[in-house]
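Student: here's a sequence, model it:
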Amino acid sequence: MGRFNSVTGTAVGKISKAIFYRLNGQDVVRGIGDKKKFKSKKVFAQHDSMRLLMNFFSKIKPFIRVGFKNEATGTIRNYHNLATAYNRTHAIAFEDDVPFIRYDKVLLSRGHALPPQHASVSTTPEGLTFSWEVMPDLPWSTNQDQTMILAWFPDMNEALFNIGGTGRLSGTDHLNVPPALLSERMEIYFAFVSADRESVSNSIYLGTLNG
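Tutor: Presented below is the predicted three-dimensional model:
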């Protein structure tokens, strides 16, 4: 049963079909939906799509935490909410009600920093080498940005990543990959983040290796 807080002038708890509570210093209310006995095939497909995305994110949580935390600042949402909302809308597709991830549409970081320019990735005996164009005359603060690089192995349900790599001015970075994994299918992502983690670029997709 809900109650009224005379100090803040707000309700707290369940009242009728709504729940009132505090989140990140803000007053929030959410409705309580009616339960239905039967769920359609499309509803189950939506649930499957969420499980698919959550499985992906569970392996790369530190990466998306850095990638979306600034977007969540000052809102009642957290980094995981924002990453999920964007990618569920843009990166999940269905074939005969079976969900799959469109890796070329996945966004693992979101912000206003300059993204990698003319970037590419190649394999070496030790792993992956990332290269990009070093832009001239950038502000000093931008030149201090560091790489965020990630390889996702969808057939193995595993990921390798680094969220504090070389500086923007270096023009190259390397992600170590065990030899046994170098022939596996990989989905590759790249972004930049400031040294203080207060600014990040949108991630870019560098394609599939061993597809």
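
Student: from now on I want contacts and neighbour counts done on CA atoms only, so please keep to that.
Tutor: OK.

Student: now do the strands in this protein.
Tutor: 3-5, 10-15, 18-23, 26-31, 92-95, 98-101, 120-124, 127-131, 146-153, 158-162, 172-176, 186-193, 204-209 (DSSP state E).

Student: residue 58: which of those is closest?
Tutor: strand 158-162 (9.8 Å; CA to CA).

Student: follow-up on the earlier one: okay, the strands of the chain, which one's buried deepest?
Tutor: For the strands of the chain, average neighbour numbers computed from mean count of other CA atoms under 10 Å are highest in strand 186-193, which has a mean of 26.

Student: list the contacts of the closest residue to residue 101 other than its chain neighbours.
Tutor: Among residues not flanking residue 101 along the chain, residue 92 sits closest, at 4.8 Å (CA to CA, 6 or more residues apart in numbering). Residues in contact with residue 92 (CA atoms under 8 Å, 6 or more residues apart in numbering) are 49, 99-102.

Student: cool, and residue 33?
Tutor: Contacts of residue 33 (CA under 8 Å, 6+ apart): residue 17.

Student: residue 120 and residue 166, how far apart?
Tutor: In this view, residue 120 and residue 166 are 15 Å apart by CA to CA, to the nearest Å.

Student: same deal with residue 147?
Tutor: 6 Å.

Student: identify the contacts common to those two.
Tutor: Taking CA under 8 Å, 6+ apart as the contact rule, residue 147 and residue 166 both touch residue 173.

Student: longest helix in the protein, by residue count?
Tutor: As assigned by DSSP state H, the longest helix anywhere in the chain is helix 41-59.

Student: elements contacting that helix?
Tutor: Secondary-structure packing of helix 41-59 (3 or more CA pairs under 8 Å, 6 or more residues apart in numbering; DSSP states H and E): helix 79-90, strand 98-101.

Student: this one as well, want them side by side:
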Amino acid sequence: MGILSGGPNSGFSGKAGSFVGYYRLGKWVIRGIPRLSAKNKKGSPDQKVSRSRFTQVQSFLKHIMPFIRIGFHLEARRKGNTAHNSASSWNLLNAFNDNGELDYSKTRVSSGILEGAQNASAQHVDGKIIFTWDDNSSYTDSGKRIVPEWLDQVMLLAYQVKYPSMVMISSGARRSAGSDSLEIPGVKGEWHTWIAFVSDDRQYISNSEYLGIVNI
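Tutor: Predicted structure coming up:
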């Protein structure tokens, strides 16, 4: 059943016949409901690969959405879509190995033009993951990326796949500090780690960098 939200001349939300209406990014959207043939429901080999990739990406993003909403916010604003859609699109195109498996080393959890971390690493110390990096603050524009400032704040993410868990910082230490940490709860195993930076005024963000697996 579709519901008119603002009278007969407004958009509607819900299902009406073969159409679905909803409000997205300040606009009313109406979409037709696809009708799949028996063949399409089963899926061709290529369709099965695409569906598998889609499922893997959605499962990954679902567990780290608080980070994605920040990490892809500026990219989404530039494209006029959502952070989730921008992250899904990028990772579907770039984050898989030749066997069609999600390769976490190729994933991106933030996207932007700010200079990223330099010589960053992550390691386990006393129940924490310690992140370190070189202070690459500069006041000389390279002409390719926004100048990294000492005030930029680090963004850290750790993700556990086996028992899906996430720990993050979206406004951590300054770039000039050279280190910060994430305190990991009592979930042992392999934690995938990423680092990025966001400018102090939140107008620029860097691409994330995957730092590998930390065993706890």
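
Student: could I get the helices and strands packed on helix 41-59 of the first structure as CSV with distance to residue 211 of the first structure?
Tutor: Listed next are these as CSV, based on distance: least, CA to CA, whole Å:
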stretch, distance to residue 211 of the first structure
helix 79-90, 22
strand 98-101, 15
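
Student: can you name the residues that contact the residue nearest the centre of the first structure?
Tutor: For the first structure, residue 108 is the residue whose C-alpha lies nearest the centre (CA atoms, centre = their mean; 3.3 Å). If you count contacts by CA under 8 Å, 6+ apart, residue 108 of the first structure has them with 63-64, 67-68, 83, 189, 202-203.

Student: do the same with residue 169 of the second structure
Tutor: Contacts for residue 169 of the second structure were tallied using CA under 8 Å, 6+ apart; they are 154-157, 182.

Student: same question, residue 213 of the second structure
Tutor: Contacts of residue 213 of the second structure were listed using CA under 8 Å, 6+ apart, and they are 190-193.

Student: residue in the first structure paired with it?
Tutor: Residue pairing (TM-score structural alignment): residue 213 of the second structure is matched to residue 208 of the first structure.

Student: reformat the contacts of residue 108 of the first structure as a markdown table; add distance to residue 162 of the first structure.
Tutor: Below are those laid out as a markdown table (distance: CA to CA, whole Å):
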| residue | distance to residue 162 of the first structure |
| --- | --- |
| 63 | 8 |
| 64 | 12 |
| 67 | 12 |
| 68 | 16 |
| 83 | 18 |
| 189 | 11 |
| 202 | 16 |
| 203 | 13 |
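
Student: who wins for most neighbours among those residues?
Tutor: Greatest neighbour count in the contacts of residue 108 of the first structure, by other CA atoms under 10 Å, goes to residue 67: 30 neighbours.

Student: so it makes contact with residue 200?
Tutor: Yes. With contact defined as CA atoms under 8 Å, residue 67 of the first structure reaches residue 200; the gap is 6.6 Å.

Student: tally up the residues packed near residue 3 of the second structure, please.
Tutor: So residue 3 of the second structure, with other CA under 10 Å, has 14 neighbours.

Student: skipping adjacent residues, who's closest to residue 64 of the second structure in space?
Tutor: residue 166 (6.3 Å).

Student: distance of the equivalent of the one you found over in the first structure from residue 62 of the first structure?
Tutor: Alignment note: residue 166 of the second structure maps to residue 159 in the first structure; criterion TM-score structural alignment. Relative to residue 62 of the first structure, residue 159 of the first structure is positioned 11 Å away (CA to CA).

Student: same question for residue 37 of the first structure.
Tutor: Note on residue 37 of the first structure: its distance to residue 62 of the first structure, by CA to CA, is 38 Å.

Student: so which of these two has more stuff around it?
Tutor: residue 62 (13 against 5).

Student: what residues does that one make contact with?
Tutor: residue 163.

Student: which one in the second structure is aligned with it?
Tutor: Match for residue 62 of the first structure (TM-score structural alignment): residue 66.

Student: so residue 63 of the first structure touches residue 164, yeah?
Tutor: No. Counting by CA under 8 Å, residue 63 of the first structure sits too far from residue 164 to count as a contact (10.0 Å).

Student: which residue in the second structure lines up with the residue nearest to residue 101 of the first structure?
Tutor: Looks like residue 92 of the first structure aligns to residue 96 there (TM-score structural alignment).

Student: distance between stretch 41-50 of the first structure and the chain's centre?
Tutor: A distance of 21 Å separates the C-alpha centroid of stretch 41-50 of the first structure from that of its chain, computed with CA atoms, centre = their mean, to the nearest Å.

Student: before I go, just wanted to say thanks for your time.
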